[in-house]
Structure formats: structure tokens, C-alpha cells
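>>> Take a look and give me a structure for this.
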Amino acid sequence: MLIDSHCHLDHFEEPERTAVIARAVAAGVGQMVTIGTSMAQSRQAIAMAEAAANVWACVGVHPDHAGTEGPVPAAETIAAMTAHPRVIGIGETGLDYFHDTVAPEVQAANFTAHIRAAQMTGLPLAIHARAADEDMAAMLEAAYAAAPFSFLLHCFSSGPELAARALAIGGYVSFSGIVTFPKSDALRAIARDIPPGRLLVETDSPYLAPVPLRGRRNEPANTVHTAKVLAVLHGMSEAAMADLTSANFRRLFAKAA
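Sure, this is the predicted structure:
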């Protein structure tokens, strides 16, 4: 069984959401995690996880949304939301300098609050990092040195240095459909070098549909296409890759085990 470690089910309206989940199960994707991008949307993610036994939730504020609902949430506020039994992680949060919609200092304050919440609760962070490799690595290393925490670099599309520095402090790395794109040779080289025990797979749906579905709306069932490429890169069968990434998921997101 595969697990889609990062998707956005709130982009699918009912009753379609039920059909999307059913198609995932039929494709061999038995569980999925729907991700919070704002405090209000995180509450929606919890409700979706309550409604489906094979859906989990993460809660948090995306860097592009930092400060848009008012002040950056306190770590204690984020941590309190994780008491819900269907919440298994914190995020997505992090740094995004590509879109340039939120000031870097606001993003950093938001990210710091989420790191503190992870340190307080022991739950892992789902991290968004785009065009911010050096600042991301430096913040992770400094925070980890102060108080260790677990984390996942989701939808990895950064460079090898960030991957190496994250792995050095116990991080996990997840790949989306980007790793299947024809021009993603450099990313495939990074994916090939990730230690098998730190590797996860995701869709980030409804975005980033993998080959052979480019241009279509993505959904959790399509995890199988990304996992197939990762299996080739690591020289194992698709079934072995499913078992590996699912075991890694349960180790990282231990609350879901």
C-alpha cells in the first residue's frame, strides 16, 4: 500500500472528494494526508480527516499565507490544534522567496512558531522550501541544535546542499510528480541519493500531476506514478517502494501508526 504524504483535499468539493478518495484506494493508495495552509483551512482539514478513516490532517500556515489572517499564530495556538486525534503533523510551513508575496521576516517568524510547536508536541513538520535553500538550512540547523525535532521537506525541488544538510539532522525528504518531469534529471539524481530510510512520496495534489498525466488536475491516486520512478531510481520493485515509503511514513508520522 502507498501513502500520499501530502495532498490538499480541500480543493475537491463534495461529493467529488469522496470519489477522489475512492479512486486513490482503488489505485493502491490506502492513506493520505490533507494539509493545512492557514488556520481556518487547517480546521477544514481536521473536518475532512474526521469524515474519512484513511485521511489524516496536518495543521499550519503556509509561508505565502503568513500574516494574512492577522498576527502570526503563537506556537501554543498551533500546538493546541494538534491535540485532535486525526492531526498527525504540523504544516505546511517554511520559506518561499519565489513568490515574494510575504516579507521574509514575517515568513521567518511564522516558521519559527511552527518549529516551536513541533518541539513542544513531538509531532513532525511538513516543510515548504522554495528559492530559500540557505536560509532554510540555517534555520533548521539552529533550531535543531537548540531542541531536536522531526521534519519532512515536502515536494522537494531544491538543491543537493539543502537535502544533505537536512538529512544530517535527521530530516526526511518527499518527492512529488516533479521528479517524473522530462527536465528533472538533477532532481532525479538527488532522489536517487536519498537514503532509502528517509524517503517519502506524495502528490501535492491538485498540483503537479506526474508524467503521463501532465496538464491534468492531480489527485492522490497518481502517487503510483511518482513511486514508480522512485522505484527505478533505487533499483527496487514498485511493491518494495510502496512498502518502504509507507514504513518511513509511519516512522515519521508515528501518531498515524
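
>>> CA atoms for contacts and neighbours, from now on please.
OK.

>>> what's the neighbour count on His154?
For His154, the tally of surrounding residues (other C-alpha atoms under 10 Å) stands at 25.

>>> Val173 is in contact with that one, correct?
Yes: between His154 and Val173 there is a contact under C-alpha atoms under 8 Å: 6.3 Å.

>>> what residues are up against the spatially most central residue of the chain?
Centroid check for the chain by C-alpha atoms, centre = their mean gives His154 as the closest residue, at 3.8 Å. His154 sits next to His6, Ala126, Ile127, His128, Ala129, Val173, Ser174, Phe175 when contact means C-alpha atoms under 8 Å, 6 or more residues apart in numbering.

>>> of all those residues, which two lie farthest apart?
His6 and Ala129 (14.1 Å; C-alpha to C-alpha).

>>> So between the two, which is more surrounded?
His6 (28 against 25).

>>> ok, and that one, which helix or strand is that part of?
According to DSSP states H and E, His6 maps onto strand 2-7.

>>> can you pull the buried residues of the helix or strand just after that strand?
Going down the chain from strand 2-7, the next helix or strand is helix 16-27, by DSSP H and E. Under the neighbour-count criterion of 16 or more other C-alpha atoms under 10 Å, helix 16-27 has Arg17, Val20, Ile21, Arg23, Ala24, Val25, Ala27 buried.

>>> Out of those residues, the closest to Gly89 would be?
Of all the buried residues of helix 16-27, Ile21 has the smallest distance to Gly89: 20.1 Å, by C-alpha to C-alpha.

>>> which non-adjacent residue is nearest that closest one?
Nearest residue to Ile21, sequence neighbours excluded (C-alpha to C-alpha, 6 or more residues apart in numbering): Pro220, at 7.4 Å.

>>> residues in contact with the longest helix belonging to the chain?
When the chain is parsed with DSSP state H, its longest helix is helix 104-121. With contact meaning C-alpha under 8 Å, 6+ apart, helix 104-121 is reached by 60-61, 63-64, 66-67, 72-76, 78-79, 82, 90-91, 93-97, 124-125, 143, 147-150.

>>> and what of stretch 52-65?
Stretch 52-65 has contacts (C-alpha under 8 Å, 6+ apart) with 30-39, 42-43, 45-46, 48-49, 78, 81-82, 86-96, 99, 101-102, 107, 110-111, 114, 126, 128, 256.

>>> Now with 7 Å, please.
Identification of contacts with stretch 52-65 by C-alpha atoms under 7 Å, 6 or more residues apart in numbering yields 30-39, 42, 45-46, 49, 78, 86-96, 101-102, 107.

>>> here's the other one to compare against:
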Amino acid sequence: MIVDSHCHLDYDGLAEDEAAVVARAVEAGVGLMVTIGTTRAGWAKALGVAERHPEVLCALGIHPHHAGEQGLDDPAPLIEAARHPRVVGIGESGLDYFYDYGPRERQAASFRTHIRAARETGLPLVVHTREAEEDTIAILEDEMVKGAFTGVIHCYSSSRWLAERAVAMGLYLGIGGILTFKKSEAIRATVADMPLDRLLLETDAPYLAPMPLRGRTNEPAFTVHTAKALAALKGLPLAEIERATTANFCRLFTRAAALRPAA
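You can find the predicted model right below:
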């Protein structure tokens, strides 16, 4: 079984055909999907998708793009929402200096609040970082000293330095379609050197469709293309990549492991 550990099934491009998108994923061998609620309004949408499909779970948070108007200073609302049994993660949250839609100080404050929620709930943190590597790692390391938590660097597409620091903290790396892009030589070189037991598969659908489907609306069924690319990169059979990344997912997303549908 393959797991798509990060997608957005309530976003335009997928929501209009939700049932068929999930069915195509299952047919392609994707047995679990985690859809991400990125705004307060999006929490209910993500939960709705997860409630309608046994193969779909969700994570809830406030994306850094929305930290200006919706950023969290108190973890209580998120902790309360995460009591729902189909919520398996906290986030995505983090820092995005590429678009800078949210003031950086608000992004940082909200990020720390999400970490508090992850620590208190025991659910893994889903981290978004774009052109903010040093500040992201500084916050993660500072918060880890205050109390341990688990998590994943979603959509890893950054430097070797970030990957190494994240893995050293015990975090995982989410590997998506970017791994297959022609200009991703440096990313492939880093992922090749990362321990297999720290890698997860994801799509970030509807964005970043992998080769040879680049340009199309991405969807969880396409996770298999990234799995094949990772297998080739690691010199391992596809079945081993499926087994290892699914085991990694269940180890990190412990609540998901308990909810995993029967084969």
C-alpha cells in the first residue's frame, strides 16, 4: 500500500470530483490519504472529506499564508479540533518568505503555537518552509529543547543543510513530485543520501504533479510516480519503497495507524 501523506482534497481541482479522485487513488494502490485543512474554514472541509471516505484522514492548521489574519496565539482551539478521531496531524504551519503573505513575526508566532499544540496532543507537526530555512530550523530546534515533538518537513525541496538538520532532530521528510523534475538534481542527490526510514511520500495535490504528468492537476493517484522515482534513486524494488514509506507513515502518524483500513 502507498500513502499520500499530504494533499488538499477540498481545494479547487479536486473537490469538484472528490469521490472519483479518491476512487482513482485506491485503484492506483494508494490506501491512505491525509488531506490538510489550512484555514479555520478549511478545518470543517477537511474533516468532512475524512468523514466521507475511510481512506482519507486529515491534519488541521493555519498555513503561514494566512498567519496575518488567522494566525494562532492560543493552541486551545486547535487542540480542541484535533480531538476528532480522524485528525492525525497538526498543520501545515511554518514559514513562507517566498510570498510573504503573512507578516514574518506573525508567521513565527503562529508556528510556535502549532508546535505547542503538537506537543500537547502528541500528534505530528506538518511543517511548511519556503525560503526560510534558517529561521525554520532555529524555531524547531529552540522548541525541541522546550519539549520533544514529532513532525515532517512537508514537500521537501530545499537544501541539504535543512534536510540534515531536520533528520538530526528526528523529523521526517515528505517527498513529492518535485523529486521527478528535470531541474531537481540537487534534491535527488540529497534524498539519495537520506535514511529511508525518514522518508514519506506525498503529492501536495492539486499542485506539483510528478513527471510524466507535470502540468496536469495533481491527485493522490499520482503518488505512485514519485514512489517509482524514489525506488530508482535508492536502487530498491518499488515494493520495498511502498513497504518502507508506509511503515514510516504509521510510525509517525500513530493515530492513522490505528485507523488504517483493512487490506
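
>>> Now intersect the contacts of helix 104-121 of the first structure with the strands, please.
Ile90, Gly91, Thr93, Gly94, Leu95, Asp96, Leu125 (DSSP state E).

>>> Report the contact partners of the last one.
Applying C-alpha under 7 Å, 6+ apart, one finds that Leu125 of the first structure lies in contact with Gly89, Ile90, Gly91, Ala118, Ser150, Phe151, Leu152.

>>> Now do the same for it: its match in the second structure.
Residue correspondence to the second structure (TM-score structural alignment): Leu125 of the first structure is matched to Leu125.

>>> same check, this time on the first one
For Ile90 of the first structure, the aligned position in the second structure is occupied by Ile90, per TM-score structural alignment.

>>> Hmm, its match is touching Pro124, no?
Yes: assessed by C-alpha atoms under 7 Å, Ile90 of the second structure is found in contact with Pro124 at 6.1 Å.

>>> Of the two, which one has the most company?
Per other C-alpha under 10 Å, whichever of Ile90 of the second structure and Pro124 has more neighbours is Ile90, with 31 against 24.

>>> Please report how far that one lies from Thr121 of the second structure.
9 Å (C-alpha to C-alpha, to the nearest Å).

>>> same deal with Thr113 of the second structure?
12 Å.

>>> and what of Thr217 of the second structure?
Per C-alpha to C-alpha, Thr217 of the second structure is found 34 Å from Thr121 of the second structure.

>>> Distance check, Val55 of the first structure against Ala22 of the first structure.
Remark: distance between Val55 of the first structure and Ala22 of the first structure (C-alpha to C-alpha) = 11 Å.

>>> again with Ala168 of the first structure
For Ala168 of the first structure, the distance to Ala22 of the first structure equals 38 Å [C-alpha to C-alpha].

>>> and if you look at Ala137 of the first structure?
38 Å.

>>> related to what we said a few turns ago, export the contacts of Leu125 of the first structure as JSON lines, with columns for distance to Leu187 of the first structure.
Shown next, in JSON lines, are those (distance: C-alpha to C-alpha, whole Å):
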{"residue": "Gly89", "distance to Leu187 of the first structure": "26"}
{"residue": "Ile90", "distance to Leu187 of the first structure": "25"}
{"residue": "Gly91", "distance to Leu187 of the first structure": "23"}
{"residue": "Ala118", "distance to Leu187 of the first structure": "28"}
{"residue": "Ser150", "distance to Leu187 of the first structure": "23"}
{"residue": "Phe151", "distance to Leu187 of the first structure": "20"}
{"residue": "Leu152", "distance to Leu187 of the first structure": "17"}
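
>>> For Asp133 of the first structure, state which of these is nearest.
Of all those, Asp133 of the first structure sits closest to Leu152, with 14.4 Å by C-alpha to C-alpha.

>>> how about the helices in the second structure?
In the second structure, the segments counted as helices under DSSP H are 18-27, 40-52, 67-70, 76-81, 104-121, 133-146, 160-168, 185-193, 223-234, 238-252, 254-259.

>>> what packs against the fourth one?
Think helix 76-81 of the second structure. Here helix 76-81 of the second structure touches helix 104-121, going by 3 or more C-alpha pairs under 7 Å, 6 or more residues apart in numbering; DSSP states H and E.

>>> relative orientation of the helix it packs on and helix 133-146 in degrees?
Here helix 104-121 of the second structure points in a direction 30 degrees away from that of helix 133-146 (axes from the mean of the first three to the mean of the last three C-alpha atoms, to 10 degrees).

>>> Could I get the buried residue list for helix 104-121 of the second structure?
Residues 104, 106-119, 121 are the ones in helix 104-121 of the second structure that count as buried (16+ other C-alpha under 10 Å).

>>> just stretch 1-18 of the second structure next, same as before
For stretch 1-18 of the second structure, by 16+ other C-alpha under 10 Å, it's 1-11, 13-15, 18.

>>> try stretch 28-48 of the second structure
Here stretch 28-48 of the second structure shows 28-40, 42-43, 45-48 as buried, counting by 16+ other C-alpha under 10 Å.

>>> That stretch: end-to-end distance?
Span of stretch 28-48 of the second structure from end to end, C-alpha to C-alpha: 23 Å.

>>> what does that stretch rub up against?
Here stretch 28-48 of the second structure has contacts from 1-10, 55-63, 92, 221, using C-alpha under 7 Å, 6+ apart.

>>> and what of stretch 2-10 of the second structure?
Residues from elsewhere that reach stretch 2-10 of the second structure (C-alpha under 7 Å, 6+ apart): 15, 18, 29-36, 45-46, 200-206, 220, 223, 242, 246.

>>> so where in the first structure does that stretch end up aligned?
Going by TM-score structural alignment: stretch 2-10 of the second structure matches residues 2-10.

>>> Which one of the helices of the second structure lies nearest to Pro212 of the second structure?
Of all those, helix 223-234 comes closest under C-alpha to C-alpha, at 8.1 Å.

>>> Sweet, I'm off.
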